[in-house]
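>>> Starting from these lines, generate the structure:
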Amino acid sequence: MSYYDFLFVIEVLVGGLLSGVMYSLVAIGFVLIYKTSGVLNFAQGSMVLFAALTFVSLVERGIPFALALLITFAVMVALGFTIERTVLRPLVNRSPMTLFMATLGLSYIIEGAAQLIWGTQVHGLDLGIDDTPFEVGGILISSFDLLAAGIAAAMVAGLSAFFYWTRIGLAFRAVADDQFAALAVGLRLPRIWGTVWTAAGFVALVAGLLWGARLGVQFSLSLIVLKA
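Got it, this is the predicted structure:
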């Protein structure tokens, strides 16, 4: 293998590593919900799509970037809270397969609602992040991918600290370990589940913006959940 072939292999590996870290943004949503409720949320990809579509559609209608971000955040928090209240709370103590099928059906509902509200066209999303590659030792690295990976890593670190060093984080872990024991010591599971789904909505917003800027805001965004 020549020196240039070696550099190419390293460049591909670095690019794959950075992309993998971006996929972790979607995986965070999975982990948040599964660790506290045991639900494998197949609708997380649809939530990512809905967040990206909402934000880019607001921006295209002339709403300032910061205000559009705030509105989208509120929409995703409300969506996560509504899902927990209306879909999953009535299914408490049902079989894992029942819960999985509920989130599968939910993913189609969210995508259908997004199509009805925002349409099916592909949107470009510019977050103002420079995507000019820079060279390190002969290896080209995408500025956008590096920044996105940094954001994902910061979220993972922040959530880890949250779970291990905050009172509500410890409550989440207690629920994940044993829901009946958590109930016995007075933890309010509905409040915890509502908080987790709200947080999952925020994670979907961050993932939707970054992946939408990378790939364009299109309905195939919901499929990244299969790779995460």
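>>> Every contact and neighbour count from this point should use C-alpha atoms.
Will do.
>>> other SSEs contacting the host helix or strand of W193?
For W193, the host element (DSSP states H and E) is helix 189-215. Applying 3 or more CA pairs under 8 Å, 6 or more residues apart in numbering; DSSP states H and E, one finds that helix 189-215 makes contact with helix 3-37, helix 44-60, helix 65-83, helix 167-177, helix 179-184.
>>> Helix 189-215 and the second one, what's the angle between them?
Between the direction of helix 44-60 and that of helix 189-215, the angle (axes from the mean of the first three to the mean of the last three CA atoms, to 10 degrees) works out to 60 degrees.
>>> now what about helix 44-60, what contacts it?
Here helix 44-60 makes contact (CA atoms under 8 Å, 6 or more residues apart in numbering) with 26, 29-30, 65, 68-69, 72, 76, 107-108, 110-111, 114, 118, 123-125, 200-201, 204-205, 207-209, 212, 217-219, 221-225.
>>> what do you get for the third one?
With CA under 8 Å, 6+ apart as the test, helix 65-83 has contacts from 47, 51, 54-55, 58-59, 194-195, 197-202, 204-205.
>>> Looking at those residues, spot the one nearest L91.
G194 (13.9 Å; CA to CA).
>>> List the residues that contact that closest one.
The neighbourhood of G194, defined by CA under 8 Å, 6+ apart, consists of G80, F81, E84, R85.
>>> about what we covered before: can you turn the buried part of the contacts of helix 44-60 into a PyMOL selection?
Only the buried entries of those go into this PyMOL selection, using 16 or more other CA atoms under 10 Å:
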select buried, resi 26+29+30+68+69+72+76+107+110+111+114+123+125+200+201+204+205+207+208+209+212+217+218+219+221+222+224+225
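>>> this one as well, want them side by side:
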Amino acid sequence: MSPDLAFLVEVLVGGLLSGVMYALVAIGFVLIYKTSGVLNFAQGAMLLFAALTFVSLTERGVPFAGAFVATLGVMVLLGLTIERAVLRPLVNQPPITLFMATLGVAYVIEGAAQLAWGTQVHGLDLGIDDTPIDIAGVFVSRFDLFAAAVAGLMVAVLSLFFRYTRTGLAFRAVADDPLAALNTGLRLPRIWAAVWIASGIVALVAGLLWGARLGVQFSLSLVVLKALPVLVLGGFDSILGAIVAGLIVGAVEKLSEVYLGPFIGGGIEGWIAYVAALGFLLVRPSGLFGVRSVERV
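So this is what the prediction gives:
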């Protein structure tokens, strides 16, 4: 393999691995939107809260496994609390009302985290060395490979869950037609509570991976902004779309930064995905795999 081709492959692989982590964050949005039609802007705050809880426990001497189990319990409780205390009383309200409610929840969670743990930056070590390894002449970060493997496993588990379990099939039924699902005897409050719990678990995994990469700090909640172009490209109600769009966004960012950055200027990696998403909205507003809504008048 020539040096130029090896470098191209290296940049592309790095972008794809980052894209898997973007997809993991986006899936947290998809889970909620798919079953209840709510764009959960609190997902970033939940991600931050999970990372802060975990790192605070480990800094106090709690073993990794114990801290993970305890944080998992906290995120399950947090998801249930948000659903029961905030979203359930607002059922059947306009989407903008629900969106503003999740935005308010995000600020409440961040404020509570600041009161509990302060604003200092915490290092999070998952025990994975970030040194590159040589794979067929292509150097790839060990941590990126680990993070992509964990995110990929999480995505696979969720996909199997939705396809083959009774609860997963109930989620899909509610997503397809809530009224029909209700008429068949499905208990929507239980399903909504379960999907918020699942969203909390996804936030935990994403929070640990992104916290280990960027450090656990309050700007970590802004990772959700990286998920927005992924959602636009893939569709707000498609897990498969989140995966494919995450890979696309990751690859576009890295390739643009390396090959267009020297001509346009630095920082292109931070905004090129939004340009791509805006252009895609004009062509296919529902996303690659999103369901087009049809209204009869």
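>>> care to give me the TM-score?
The TM-score (TM-score structural alignment, normalised by the length of the first structure) is 0.96; 227 aligned residues with a CA RMSD of 1.2 Å.
>>> circling back to that earlier point, farthest pair within the contacts of helix 65-83 of the first structure?
V59 and G194 (28.7 Å).
>>> and the gap between the residue nearest the centre of the first structure and Q44 of the first structure?
The residue lying closest to the centre of the first structure (CA atoms, centre = their mean) is A204, at 3.1 Å. Distance, A204 of the first structure to Q44 of the first structure, using CA to CA, to the nearest Å: 7 Å.
>>> which residues are in contact with both of the two?
Listed as contacting both A204 of the first structure and Q44 by CA under 8 Å, 6+ apart are V26, G29.
>>> Not counting sequence-adjacent ones, nearest residue to V155 of the second structure?
L24 (7.2 Å; CA to CA, 6 or more residues apart in numbering).
>>> ok, now A176 of the first structure?
T36 (4.4 Å).
>>> my read: that neighbour touches D178, true?
No - contact criterion CA atoms under 8 Å: T36 of the first structure and D178 do not qualify, at 9.4 Å.
>>> Of the two, which one has the most company?
Between T36 of the first structure and D178, counting by other CA atoms under 10 Å, T36 is the more crowded of the two (22 against 12).
>>> how close does that one get to L106 of the first structure?
Applying CA to CA to T36 of the first structure and L106 of the first structure gives a distance of 19 Å.
>>> Could you do R61 of the first structure as well?
28 Å.
>>> and if you look at W165 of the first structure?
From W165 of the first structure over to L106 of the first structure the distance is 33 Å, taken as CA to CA.
>>> Between the two, which has more neighbouring residues?
Shown here are W165 of the first structure and L106; by other CA under 10 Å, L106 has more neighbours (20 against 11).
>>> got the contact list for that one?
Residues in contact with L106 of the first structure, defined by CA under 8 Å, 6+ apart, are A43.
>>> After superposing, tell me the mean distance of whichever strand or helix holds it to the second structure.
In the assignment (DSSP H and E), L106 of the first structure maps to helix 96-118. Following the fit onto the second structure, the mean deviation recorded for helix 96-118 of the first structure is 0.8 Å by mean CA distance after the TM-score superposition for the first structure.
>>> what's the closest non-adjacent residue to A204 of the first structure?
Ranked by CA to CA, 6+ apart and with sequence neighbours excluded, the top spatial neighbour of A204 of the first structure is V48, at 4.5 Å.
>>> what do we get in the second structure for the one you found?
Matched by TM-score structural alignment, V48 of the first structure corresponds to L47 in the second structure.
>>> Just give me the neighbour total for that match.
31.
>>> circling back to that earlier point, compare the contacts of G194 of the first structure with the second structure and list the overlap.
Retained in the second structure: G80, F81, E84, R85, out of those (criterion both residues aligned by TM-score structural alignment, their matches' CA atoms under 8 Å).
>>> So which of the residues you listed wins on neighbours?
Neighbour counts for those (other CA under 10 Å) peak at G80, which has 22 neighbours.
>>> Pull up the gap between it and Y4 of the first structure, please.
48 Å.
>>> what do you get for V206 of the first structure?
Distance from V206 of the first structure to Y4 of the first structure, by CA to CA: 36 Å.
>>> Between these two, which has more neighbouring residues?
Using other CA under 10 Å as the criterion, V206 of the first structure and Y4 rank with V206 on top: 22 against 11.
>>> Could you tell me how many residues sit around L126 of the second structure?
Residues near L126 of the second structure, counting by other CA under 10 Å, number 13.
>>> ditto for I264 of the second structure
Applying other CA under 10 Å, we find 11 residues neighbouring I264 of the second structure.
>>> Have a look at how far, on average, the helix or strand following the helix holding W193 of the first structure is from the second structure.
Going down the chain from helix 189-215 of the first structure, the next helix or strand is helix 224-227, by DSSP H and E. Helix 224-227 of the first structure, aligned to the second structure and superposed, deviates on average by 0.6 Å (mean CA distance after the TM-score superposition for the first structure).
>>> Can you state the residues of the second structure onto which helix 224-227 of the first structure aligns?
Across the second structure, the stretch matching helix 224-227 of the first structure (TM-score structural alignment) is residues 223-226.
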